[in-house]
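The following block contains a protein sequence and its predicted model.
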Amino acid sequence: MKHVDDASTLPVTWWKSSASASQSDCVECGIVDGATVAVRDSKRPDGPALLVGRAALSAFTSAAALGHGRIGRAG
């Protein structure tokens, strides 16, 4: 997985889930090219972004939606 230090330098259109409404503490994604998606923190648009493969991101979001890898709470 690669990254860039300043996500605002990427020539992408950023979007976030419609379920996040007007929340400002979200994950945003932008398509870099046919195989790569950039992922950043919406609170820090000029902060770092991860560059991940589209297939890997799709697998991750599908697993998260199914609750795989859920971290339990202590106590």
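All right, it came through fine. Residues are numbered from 1 along each chain as shown.

CA only for contacts and neighbour counts going forward, please
Fine.

State the distance from Thr61 to Asp41.
Between Thr61 and Asp41 the distance is 16 Å, computed by Cα to Cα, to the nearest Å.

Which one's more surrounded, the two?
Comparing Thr61 with Asp41 by other Cα atoms under 10 Å, the one with more neighbours is Asp41, at 18 against 12.

The more buried one and Val27 touch, don't they?
Yes - in this structure Asp41 lies within contact range of Val27 using Cα atoms under 8 Å: 5.0 Å.

Below is structure B, check it against A:
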Amino acid sequence: MDLSTTQWRKSSRSSNNGGHCIEVASISNAVLVRDSKDPEGPKLPISRQEFRRFTDAIKRV
């Protein structure tokens, strides 16, 4: 899968000082997650439904 034009996003609450951040990208059937310190590394695909459950759980913390 060619991800060269994929738009990756980082949380607006993330700092740019080398912290532990993830980036997400929306593709046709899933959300991709990657480590912002390793953009060429692995990308974890998560179903949209699972990603929604994940973000809802984070908001409750």
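Cool, got the structure. Owing to the predicted nature of the structure, the values given are computational and were not obtained by experimental measurement.

what are the ranges of the helices in the first structure?
54-65 (DSSP state H).

where exactly do the strands run in it?
2-4, 27-31, 36-41, 49-53 (DSSP state E).

so which of these comes closest to Leu66 of the first structure?
Nearest of those to Leu66 of the first structure, taken as Cα to Cα: strand 27-31 at 18.2 Å.

what's the average distance of that closest one to the second structure?
By mean Cα distance after the TM-score superposition for the first structure, the fitted strand 27-31 of the first structure averages 0.5 Å away from its aligned residues in the second structure.

residue nearest the centroid of the second structure?
In the second structure, the C-alpha nearest the mean C-alpha coordinate belongs to Val24, at 2.1 Å (Cα atoms, centre = their mean).

can you put the strands of the first structure in CSV and add distance to Val12 of the first structure?
Compiled in CSV, the strands of the first structure are given as follows (distance: least, Cα to Cα, whole Å):
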stretch, distance to Val12 of the first structure
strand 2-4, 13
strand 27-31, 5
strand 36-41, 8
strand 49-53, 12
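
quick revisit: once you drop chain neighbours, what's closest to the aligned partner of the residue nearest to the centre of the second structure in the first structure?
Aligned by TM-score structural alignment, Val24 of the second structure pairs with Cys29 of the first structure. Ranked by Cα to Cα, 6 or more residues apart in numbering and with sequence neighbours excluded, the top spatial neighbour of Cys29 of the first structure is Val39, at 4.6 Å.
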